[in-house]
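Student: no sequence on hand, only this structure:
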């Protein structure tokens, strides 16, 4: 047997790439199917038993990625932007223009889809814009919107809380934060929903950009105490195109995830005996319910996407260069390796992401969701599900954890 010489080893990796279960085009787990949406936690358990912490998945047909379902591994990746940058441009060069997840993952000049100094510039402006939010005024606005929405269905004794309450409340809240008038906000809402659903995504993307530009032009002419005006005035000196993308990510992160957080929290409170009674006697709070949801069914269950610059070895698995690495936020939160201790008062979940790309608006999101839930339960304390919980359906999609509907009934009363 010939002994390898040093010259043979030079420039070679001692571990073969083909050993990786992720570096394959076969046997990938599809994250976009109705079956996965119906019971993702069972799918995560099966993935863990079969693959460990790194799982070969498809985000859409023919779109391979790696799903990270180990908590410690996820934290390591999210805090290592040098090896795991969020800039997708090298990846998207090989992706068809009609790929249904491209509008969500494609490069944009904003903090979510950039790295290095670009990311720092965008991030500073976003943080400054959000920091200027008047939380007291926001609470009053949410209470007013919630009361108006509740009065529209209170006399009927029935509602779909996802469609009739959580969705319009989330959109009106983000419109208020950005200073967006209703006529522009409605256009933004329709385009954003279509993008998340993968419906005619290229046209929906253009439609969203056009609505954002109208808002920017209005705020340049009449600035006010809102995030849009603060972004326009920020020393970063954004162009209109850059401003469109700053607003786009705020709308994307502030609407679809927010409405899912509200709906998922209401579902938990209505179906889990620990909350159904404890919310009334004060032993558990709405904040506890929100944290439970953020652990088990966060509104963005799989996200925080990065793209390794070169093949890299993580947990004895070679990740290919320029292929999406997606953090399974829900799966990581429930990783058996970090134990299954009590969740009440525990906010160590990854639902807000981590590292330099962590969500900068978690305080605002908590306030909106908590007030939305409290207002509904205060106004209609006898609300209950209109159907058995197993009859509820979840919208398919590789990223979100989203109910299709949340039908409820309650004693009718005057508005």
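Tutor: Sure, I can see it. Note that the coordinates shown come from a computational prediction; the quantities given were computed from them, not determined experimentally.

Student: switch to C-alpha atoms for all contacts and neighbour counts from now on
Tutor: Will do.

Student: so where do the strands sit in the chain?
Tutor: When secondary structure is read from DSSP state E, the chain shows strands at 29-30, 54-60, 63-68, 158-160, 302-306, 312-314, 317-319, 325-328, 384-385, 394-395, 402-403, 407-409.

Student: wait, which of the ones you listed is closest to residue 48?
Tutor: Residue 48 lies closest, by C-alpha to C-alpha, to one member of those: strand 54-60, at 8.0 Å.

Student: before we move on, the earlier item: among the strands of the chain, which is nearest residue 267?
Tutor: strand 384-385 (8.3 Å).

Student: mind checking how far the closest one is from the chain centre?
Tutor: 26 Å (C-alpha atoms, centre = their mean, to the nearest Å).

Student: just checking, what packs against it?
Tutor: Judged by 3 or more C-alpha pairs under 8 Å, 6 or more residues apart in numbering; DSSP states H and E, strand 384-385 is in contact with helix 256-271, strand 407-409.

Student: switch to 6 Å and redo it
Tutor: strand 407-409 (3 or more C-alpha pairs under 6 Å, 6 or more residues apart in numbering; DSSP states H and E).

Student: and the contacts of the strand it packs on?
Tutor: The contact list for strand 407-409 (C-alpha atoms under 6 Å, 6 or more residues apart in numbering) reads 157-160, 383-386.

Student: go again with 10 Å.
Tutor: For strand 407-409, contacts defined as C-alpha atoms under 10 Å, 6 or more residues apart in numbering pick out 154, 156-164, 267, 270, 380, 382-387, 392.

Student: re earlier: out of the strands of the chain, which is the most enclosed?
Tutor: Each of these was scored by mean neighbour count; the highest is strand 325-328, a mean of 28, by mean count of other C-alpha atoms under 10 Å.

Student: and the contacts of it?
Tutor: Identification of contacts with strand 325-328 by C-alpha under 10 Å, 6+ apart yields 44, 53-57, 59, 64-71, 73-75, 77-78, 84, 86, 300-308, 319, 334, 350-351, 353, 398-399.

Student: one more time with 8 Å
Tutor: Identification of contacts with strand 325-328 by C-alpha atoms under 8 Å, 6 or more residues apart in numbering yields 65-69, 74, 301-308.

Student: circling back to that earlier point, quick one: which of the strands of the chain is nearest residue 340?
Tutor: The closest of the strands of the chain to residue 340 is strand 325-328. By C-alpha to C-alpha, the value is 17.3 Å.

Student: the structure to be compared is supplied as follows:
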């Protein structure tokens, strides 16, 4: 394509160290992303020049309708990052999450269709009633560990271990392997020694695949192994990696972010004791304002593309800000109750295929906790809650609570 005309903006032209770019990796952005989105919109409109990490430029899409155009145009905006990968260092903190893998989230064209078809078929085999029982089976023992104490950190003592156990049960992952995978997941999403975490994660999942070959079961891993797509060893490992990685961190975040809203927002907190609070409404609120992966839907234009009077460079990340787009004043109505028009699950060919299962698990996890401890209250002022840094995810580092000590529960 020829040189961009002067009438079109080129604020996203390649360049490192550009002080016009908004840094998404800072603690300040993690603490106040919605303020940042408002300021971005005022200065740049729907397309914002950002850095995902120091020296890693990208374009952030915060316009709802612009995002839908991009998400539904995989020919011009494919999700395959391999050309971009050659431009970033191996120790780039966002690379383990964004790098190419032979799996649906980071592929395009026929390969994407093949991977996604197998993933969707495997998820279609999940018994939602059994999933609900699995949540209850693991939630009750966790609640019993702190219910008599009268206090807990719901991240460390509830959401993380519960998500860990439920995802492992769905994948058929034995404990000795799942412990290694959990440690690797934390390293990757925190961006701390992410390269080592990525390697550890792959090794753990490879061992899981080998275990399911020896002893198949009624689980996601076994269904993927038996899919007509006929995955080779590397592909098989990456199908499970995609399910594991997207399931662990985001599921935990969805539970915690919804509980945080229910404990801090007057619309929900005032109703908790009366039992009139709706978990589904709180989840809808979170999926609009603080989705677990607000900036992890990424495409890479095959060539320079002019959109909204802005040139997007070839092969540079175009990141759909699900949170930013959900709060676009053009479509924002204010009240989320019953409104599911958000982009938290994505849109187009890369929309999340597990959204029904994820929503059921999160709702059941929250309901189990609130049924057991209905007088749950935040243990610190809301302003003292801190968000984990990182440009791609959105979750609290801790959620300390107090409640009247209660006797242990009994599983039915």
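Tutor: Noted; the coordinates are in hand. If you're wondering where the values come from, they're calculated on a predicted model, not measured in any experiment.

Student: once they're superposed, what TM-score comes out?
Tutor: Here the superposed chains carry a TM-score of 0.96, computed using TM-score structural alignment, normalised by the length of structure 2; 405 aligned residues with a C-alpha RMSD of 1.4 Å.

Student: determine which of the strands of structure 1 approaches residue 170 of structure 1 most closely.
Tutor: Closest approach to residue 170 of structure 1 among the strands of structure 1 (C-alpha to C-alpha): strand 402-403, 13.9 Å.

Student: stretch 388-406 of structure 2 aligns to what range in structure 1?
Tutor: Here stretch 388-406 of structure 2 aligns to structure 1 at residues 395-413, judged by TM-score structural alignment.

Student: cool, stretch 133-142 of structure 2 as well?
Tutor: With TM-score structural alignment applied, stretch 133-142 of structure 2 matches the range 140-149 in structure 1.

Student: same deal with stretch 198-215 of structure 2?
Tutor: On structure 1, the counterpart of stretch 198-215 of structure 2 by TM-score structural alignment is residues 205-222.

Student: circling back: quick one: buried residues of the match of stretch 133-142 of structure 2?
Tutor: Buried residues in stretch 140-149 of structure 1, counting neighbours by 16 or more other C-alpha atoms under 10 Å, are found at 141-143, 145-147, 149.

Student: cool, and stretch 215-228 of structure 2?
Tutor: 216, 219-225.

Student: repeat for stretch 332-351 of structure 2
Tutor: Neighbour-count burial for stretch 332-351 of structure 2 [16+ other C-alpha under 10 Å]: 336, 342-347, 349-351.

Student: what do we get in structure 2 for residue 187 of structure 1?
Tutor: Match for residue 187 of structure 1 (TM-score structural alignment): residue 180.

Student: what's the burial count for that match?
Tutor: 16 (other C-alpha atoms under 10 Å).

Student: my read: it touches residue 202, true?
Tutor: No: counting by C-alpha atoms under 8 Å, residue 202 is not a contact partner of residue 180 of structure 2; they are 10.1 Å apart.

Student: adding distance to residue 277 of structure 1, write the strands of structure 1 out as CSV.
Tutor: Output for the strands of structure 1, formatted as CSV (distance: least, C-alpha to C-alpha, whole Å):
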stretch, distance to residue 277 of structure 1
strand 29-30, 38
strand 54-60, 39
strand 63-68, 36
strand 158-160, 22
strand 302-306, 31
strand 312-314, 45
strand 317-319, 46
strand 325-328, 31
strand 384-385, 13
strand 394-395, 26
strand 402-403, 23
strand 407-409, 18
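
Student: what's the mean distance for the match of stretch 133-142 of structure 2 versus structure 2?
Tutor: Taken over the aligned residues, the distance from stretch 140-149 of structure 1 to structure 2 averages 0.7 Å (mean C-alpha distance after the TM-score superposition for structure 1).

Student: can you list the residues that contact that stretch?
Tutor: Contacts to stretch 140-149 of structure 1, defined as C-alpha under 8 Å, 6+ apart, come from residues 164-165, 169, 172-173, 368, 371-372, 375-376.

Student: leaving out sequence neighbours, find the closest residue to whatever residue of structure 1 lines up with residue 27 of structure 2.
Tutor: Under the alignment defined by TM-score structural alignment, residue 27 of structure 2 is paired with residue 34 of structure 1. The shortest distance from residue 34 of structure 1 to any non-neighbouring residue, by C-alpha to C-alpha, 6 or more residues apart in numbering, is to residue 396 (5.1 Å).

Student: got a list of what the one you found touches?
Tutor: 32-34, 36-37.

Student: over to residue 324 of structure 1?
Tutor: The contact partners of residue 324 of structure 1, by C-alpha under 8 Å, 6+ apart, come to 64-66, 91, 305-308.

Student: so what corresponds to it in structure 2?
Tutor: Using TM-score structural alignment, residue 324 of structure 1 sits opposite residue 317 in structure 2.

Student: pull out the buried residues from stretch 60-73 of structure 2.
Tutor: Buried residues in stretch 60-73 of structure 2, defined by neighbour count with 16+ other C-alpha under 10 Å: 60-64, 66-68, 70-71.

Student: ok so, going back, for the match of stretch 198-215 of structure 2, which outside residues touch it?
Tutor: 103, 180, 184-185, 187-188, 191-192, 195, 228-229, 232, 240, 243-245, 247-248.

Student: let's see it at 6 Å
Tutor: Contacting residues not belonging to stretch 205-222 of structure 1 are listed as 184, 188, 191, 229, 244 [C-alpha under 6 Å, 6+ apart].

Student: ignoring the adjacent residues along the chain, who's closest to the third one?
Tutor: Yep, that's residue 191 of structure 1 we're talking about. Distances taken as C-alpha to C-alpha, 6+ apart place residue 204 nearest to residue 191 of structure 1, at 5.0 Å, with adjacent residues excluded.

Student: if I look at the one you found, how far off is residue 402 of structure 1?
Tutor: As judged by C-alpha to C-alpha, to the nearest Å, residue 204 of structure 1 and residue 402 of structure 1 stand 20 Å apart.

Student: try residue 67 of structure 1
Tutor: From residue 67 of structure 1 to residue 402 of structure 1 the distance is 19 Å (C-alpha to C-alpha).

Student: what's the neighbour count on the residue nearest to residue 191 of structure 1?
Tutor: Counted with other C-alpha under 10 Å, residue 204 of structure 1 comes out at 21.

Student: mind listing what the residue nearest the centre of structure 2 touches?
Tutor: In structure 2, the centroid-proximal residue (C-alpha atoms, centre = their mean) is residue 293; its distance is 3.2 Å. By C-alpha under 6 Å, 6+ apart, residue 293 of structure 2 lies in contact with 392-393.

Student: and what of the one 5 residues further on?
Tutor: Residue 298 of structure 2 makes contact with 318-319 under the criterion C-alpha under 6 Å, 6+ apart.
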